[in-house]
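Chemist: just coords:
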């Protein structure tokens, strides 16, 4: 499988290249306006507990479920590594939504299907079960302060209780790469949207 590589500059309109073989799909931020419907606060986990998703504040008006299962790859060069500050999730009509929040610029990323989820560095398998696994690899980025304190707290496995998304998993924060796993009940079409003020990645996955 060949994947199309797209280089994006932050001063240009956001474009996503989605490729598998020769097929590509270009996506832009939703015409329905800025994505503001995910829960307002990053999902965090108290000791020995799992978070429950917050109820989105509104329905995503006019935004249909995604239709493509093709992988996404966006390459971006930036001067300073942004920091991942949290992840949020919510259920909408026809699709689930996972939001990755950043402090700083928007990094590059890939979204690809994998046979299983493994921890970065150690290679140990993640103890989750699902019908499909979507891995987000975000780079350059970190999820800790200069002193080594995590900026994305809780987890590493967050239970979502959504229509298709079962878990969101922190898989790694290693050498400028932050990895996030999305555990699904079944493989389904997805899309990645870029949003700003503040910067965030929005991943919608059909039910």
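Modeler: Yep, it's here. Just so it is clear, the model here is predicted, and its values are computed rather than measured. Residues are numbered from 1 along each chain as shown.
Chemist: going forward, measure contacts and count neighbours with C-alpha atoms only.
Modeler: Noted.
Chemist: What's the local residue count around residue 184?
Modeler: Counted with other Cα atoms under 10 Å, residues neighbouring residue 184 total 22.
Chemist: which non-adjacent residue is nearest it?
Modeler: residue 165 (4.6 Å; Cα to Cα, 6 or more residues apart in numbering).
Chemist: neighbours around the one you found, how many?
Modeler: One way to gauge burial is a neighbour count; for residue 165, by other Cα under 10 Å, it gives 30.
Chemist: Included below, for side-by-side comparison, is a second structure:
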């Protein structure tokens, strides 16, 4: 005859399952509350002109950590996460959750830290998480005939006689080429200029 589990065993299993579910729900609720508190604190500090607090982690309780490899460009970037400072390419064990990440570029005093958010899930075990350091854009004002437009080497288009934020890709000055076109799309001339982060340059065509 089939074996029937005693009612007490079934009840105990159900109680244990409910307790585990309640614990996970409580952990998720604490995670959401911590995220909301961190966001509110960041808004308060930003309003007061202060820097963000050190990186913090919000983890989901009751789950095992996973190994993720943190990569960054340029490779010299240092990564601060969960109270640790890592070099690009290192692996760290993190529980699934949301983490604040700070990217620092040593040797570049003019490069402000980058703040990022990393979300880790159980499916990320053994995966790479990639970050790219963002340099402070330059501001270029293109002085050219009304109706014309300027195009950079990547094909991005800028209106004449207005200021634009232009991404830079290095802490060092870099040469950029911009091309002036008429409203009808005829190439007028090219201009080459050396740009570094946070520059404010009027460019005459």
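Modeler: Great, that's in hand. These figures come from a predicted structure and were not determined experimentally.
Chemist: TM-score for the pair, please.
Modeler: TM-score of the superposed chains, computed with TM-score structural alignment, normalised by the length of structure 2, equals 0.22; 76 aligned residues with a Cα RMSD of 5.5 Å.
Chemist: and the residue nearest to residue 184 of structure 1, what does it touch?
Modeler: Counting by Cα atoms under 8 Å, 6 or more residues apart in numbering, residue 165 of structure 1 makes contact with 96, 182, 183, 184, 185, 205.
Chemist: Of the residues you listed, just say which sits nearest to residue 25 of structure 1.
Modeler: residue 205 (15.7 Å; Cα to Cα).
Chemist: right, and the closest one touches residue 183 too?
Modeler: No. The pair residue 205 of structure 1 and residue 183 does not pass the contact test of Cα atoms under 8 Å, sitting 10.8 Å apart.
Chemist: Pick out whichever of the two has more residues nearby.
Modeler: Neighbours per residue (other Cα under 10 Å) separate residue 205 of structure 1 from residue 183, with residue 205 holding more: 29 against 26.
Chemist: What residues sit buried inside the strand or helix carrying that one?
Modeler: Using DSSP states H and E, residue 205 of structure 1 maps to strand 200-206. By 16 or more other Cα atoms under 10 Å, the buried positions in strand 200-206 of structure 1 come out as 200, 201, 202, 203, 204, 205, 206.
Chemist: Tell me if I'm right that the fifth one and residue 95 touch.
Modeler: Yes. The pair residue 204 of structure 1 and residue 95 passes the contact test of Cα under 8 Å, sitting 6.2 Å apart.
Chemist: Kindly confirm my reading that residue 71 of structure 2 is in a strand.
Modeler: Yes. Assigned with DSSP: H, G, I helix; E, B strand; the rest coil, residue 71 of structure 2 falls within a strand.
Chemist: ok, it - how many residues close by?
Modeler: Taking other Cα under 10 Å as the criterion, the count of residues near residue 71 of structure 2 is 21.
Chemist: Residue 35 of structure 2 versus that one, what's the distance?
Modeler: Separation of residue 71 of structure 2 from residue 35 of structure 2 (Cα to Cα, to the nearest Å) stands at 25 Å.
Chemist: Wait, residue 78 of structure 2 touches residue 86, no?
Modeler: Yes. With contact defined as Cα under 8 Å, residue 78 of structure 2 counts as touching residue 86 (5.8 Å).
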